[in-house]
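Asker: Next come a sequence and a model predicted from it.
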Amino acid sequence: MNQVPNLKFQEMLEALHRAEVLIDEECPSQALEILNGLSNEPDVTSAEIWQIRQGLLLLKALSYQKLFDYEQSLAHLNSLLELNPQFELAIQLRTVFEEAMRRENDLEPPLPPFLTYAFCAQKSETYAIGKNGYRRIYHVHIRKTAGRAINSAFYALGGEDPVSVADRAANQKKGIGRALSGEYIYHPHPTVTEIKKGDYFYAHSHRPLHTLTFPTKTFTFSSFRDPLSRAISYFRMLHDIPDDAREDLLEEKEAMRHGFKEFVARVDPTHLLAQLYMFSPNFDVEEAFENVQKLSLFMFQDRMSEGIGLLREHLEIPLNIPELVGASKSPFHPSQEEKQLLCSALEPEYQLMKRLESLYGERFSRSI
């Protein structure tokens, strides 16, 4: 006589598998939601209970390890070893996690403040920004459009030197890439997955909008600049890149080594036409225009005070107008002929700017 499979048991195994996938995808908080939802007293046989509980305890231990909560992780491993003292993987993990916790406790001075993925996830749920109650702010940062100055204005909200806040995020010892200043979690250059999760108050990156997905209640904005001025500024930036810089920056610099005219011919269009490409992978003006309209707000570098005023209005936060200081030390100034050559290459961006200028006056004369 064939035994009828226990559907409850199969459902629980599937839930454990989903949690395991989420852990592999660096989503431990979501994995814990699934694991905590599994019943402690499943309606299955004794052997099946034993199997489920082992998987449950192991995956909880791994989830908490991803969140750098070694105390919870070790507690679940110890419970697992009480259930099955011969569980070799649990024995090995306990040794590794105990060593990690010892290293953490030996840190001098302790991290101020100590950020974990769990803390960031919980903290981000407390934000209610502006009249629409946004949970987070994301800056689609186009290079050479005063983005660094804009970021500094946000980093200053916690009352600290914005450079210190940015450096602290970059050097976060746990590899979490975030910094807490006052009540605000800042996350420079998050991954696509981290952007989608939204565990921050303010984040920014150079990632194209068409590669990103945002959680609900995310305020998104970007800044634009005259295409010619931006491209010249980009050329000067390449000139300033030192020879011991990152490999990707050195590859970009190769485009300008043989002069400006050669630069216009050789530069990667995703960099030269970045304002277009950030909103259209096909460099299509109509597509980019439609995607810009999906932003909560956009602004222009040459009207910075007006743009910051719009951000203050919609977000209801005390942003100060940043000082715009050119970062480049290059004395380069293109000739009239070189400008004409560059303007010709930038024609698609000028088409986009013309449409954005019209939309800007129409859209931001009223509330979002």
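Answerer: Sure, I can see it. In this text the structure is predicted, and so the values were computed from the model without any measurement. Numbers count the residues shown, from 1 in each chain.
Asker: Could you use CA atoms for every contact and neighbour count after this?
Answerer: Fine.
Asker: With adjacent residues omitted, what lies nearest to the residue nearest the centre of the chain?
Answerer: With the centre of the chain defined as its mean C-alpha position, the nearest residue by Cα atoms, centre = their mean is P190, 2.5 Å away. Nearest residue to P190, sequence neighbours excluded (Cα to Cα, 6 or more residues apart in numbering): S205, at 6.7 Å.
Asker: Put this next to the previous one:
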Amino acid sequence: MISKIINSYTYKKYHRKIKYFLSSRYYNNSKYLPEGIDRVYHIHIRKSAGTSVNSAFWNLGDLTLKKIGREPLVLSKKFSFVCFNKELIEAGHYLYASAHFAQWELNLKPNTFTFTVLREPYSRLVSLYKYYTWVDQVDEKTGYYLDTSYYVLKAQKHLLGKTFKDFVDVLSDKYLTNQLYTFSQTLNVADALNNISKVNRVYFQEDFQYAISDLETCLKLPLHVKNERNFGNIDIHISEEEKQYALSKLKDEIEFYKLAVEKYKNVVCI
């Protein structure tokens, strides 16, 4: 009975209102950050080690992906954390927030420290394909245990098609060239480079440990990654012809990525 009440829409609605009131009035997250930084926002690119980065920040409040679930606002210890919700992200009452929104979709508060993690485009696309393949193959109980977004992704399993080429063809720009789309609504490389220059820190998935170390230095926070997800070995087949087809579709994002690497790789936080 108690569980039914707690999981009801009415309870969650009012409970979230109470949490928002507390976070906006009584949580002073900025005092735990360096001067001039009031909050941290992660521009989360899909399949670029973003969930692992998130875990390092959630760990500050003894939180995990499973504990957070699909909750947009979580209060733990002396910190508040926000996920998924555009309104809450723009309101700014948090220590740390992360979501898949494009940079141009958000109007962040001043003194918000922003960062993102980029990944080699073809590698990211293959990882996304494996992700959806895993969702389609895993049993429901295990799927939700390992990833609280399981049911959201399950509803999108039609994206898989029968082959990797089918997958590439059906994806919207938002998913196919997610990195370029995140920083340019028109998928323009020059526009994306200009917009990403407004981000405080740009990291790369291949240098993951450097990213965590540099964030510790920049933000003066003890960050410890807790990798909670292991999807196992996912068996997929991609022909050379399909790979070349995907690379042709990713041409502009690959150019954007290479130019970003030239400009931002291992830039030291001062």
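Answerer: It's in. Just so it is clear, the model here is predicted, and its values are computed rather than measured.
Asker: Let me see the TM-score of these two.
Answerer: Once the chains are laid over each other, their TM-score by TM-score structural alignment, normalised by the length of the second structure reads 0.81; 248 aligned residues with a Cα RMSD of 2.9 Å.
Asker: if we can go back for a sec, quick one, what contacts the residue nearest to the centre of the first structure?
Answerer: The neighbourhood of P190 of the first structure, defined by Cα atoms under 8 Å, 6 or more residues apart in numbering, consists of 177, 203-205.
Asker: which residue lines up with it in the second structure?
Answerer: Aligning on TM-score structural alignment places P190 of the first structure opposite N85 in the second structure.
Asker: What distance do you get for that match to A97 of the second structure?
Answerer: Taking Cα to Cα, to the nearest Å as the criterion, N85 of the second structure is separated from A97 of the second structure by 9 Å.
Asker: before we move on, the earlier item: from the contacts of P190 of the first structure, which single one is nearest L319 of the first structure?
Answerer: For the contacts of P190 of the first structure, the minimum distance to L319 of the first structure (Cα to Cα) is 15.5 Å, reached by A203.
Asker: where does the closest one land in three-state SS?
Answerer: Judged by DSSP: H, G, I helix; E, B strand; the rest coil, the three-state class of A203 of the first structure is strand.
Asker: Give the equivalent position in the second structure for it.
Answerer: When the two structures are superposed using TM-score structural alignment, A203 of the first structure falls opposite A97 in the second structure.
Asker: check contacts around its match.
Answerer: Listed by Cα under 8 Å, 6+ apart, the contact partners of A97 of the second structure are 40-42, 81-83, 89.
Asker: make it 10 Å
Answerer: For A97 of the second structure, the set of contacting residues under the criterion of Cα atoms under 10 Å, 6 or more residues apart in numbering consists of 39-44, 54, 57-58, 72-73, 80-85, 88-90, 114.
Asker: Tell me which of those fall in helices.
Answerer: Members of the contacts of A97 of the second structure lying in helices (criterion: DSSP state H): 54, 57-58, 88-90.
Asker: Just put those in TSV and tack on neighbour count and distance to K31 of the second structure.
Answerer: Formatted as TSV, the entries for those read as follows, by neighbours: other Cα atoms under 10 Å; distance: Cα to Cα, whole Å:
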residue	neighbour count	distance to K31 of the second structure
N54	23	20
F57	24	16
W58	27	17
L88	17	20
I89	24	19
E90	15	19
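Asker: ok, the aligned partner of C120 of the first structure in the second structure - contacts?
Answerer: Aligned by TM-score structural alignment, C120 of the first structure pairs with S23 of the second structure. S23 of the second structure makes contacts with 17, 29, 73-75, 78-81, 92-95, as judged by Cα under 10 Å, 6+ apart.
Asker: rerun that using 8 Å as the cut-off
Answerer: 75, 80, 93-94.
Asker: mapped onto the first structure, which of those are still contacts?
Answerer: Contacts retained in the first structure from these (both residues aligned by TM-score structural alignment, their matches' Cα atoms under 8 Å), given in the numbering of the listed structure: 80, 93-94.
Asker: In CSV: those residues, plus neighbour count.
Answerer: Rendered in CSV, the data for those read as follows (neighbours: other Cα atoms under 10 Å):
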residue, neighbour count
S80, 24
H93, 28
Y94, 26
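Asker: Relative to S48 of the second structure, which of those residues is nearest.
Answerer: Comparing these against S48 of the second structure with Cα to Cα picks out Y94 as the nearest, at 23.0 Å.
Asker: Other residues contacting stretch 153-172 of the second structure?
Answerer: For stretch 153-172 of the second structure, the surrounding residues in contact (Cα under 8 Å, 6+ apart) are 129, 132-133, 135-136, 176, 237-238, 242, 245-246.
Asker: what about the strands in the stretch 51-200 of the second structure?
Answerer: Using DSSP state E, counting those that start in this stretch, the strands found in the stretch 51-200 of the second structure span residues 73-76, 79-83, 96-99, 112-118.
Asker: Please identify which of those strands is closest to L180 of the second structure.
Answerer: Nearest to L180 of the second structure, of those and by Cα to Cα, is strand 112-118 at 10.0 Å.
Asker: Superposed on the first structure, what's the mean shift for that closest one?
Answerer: With mean Cα distance after the TM-score superposition for the first structure, strand 112-118 of the second structure departs from the first structure by a mean of 0.8 Å once superposed.
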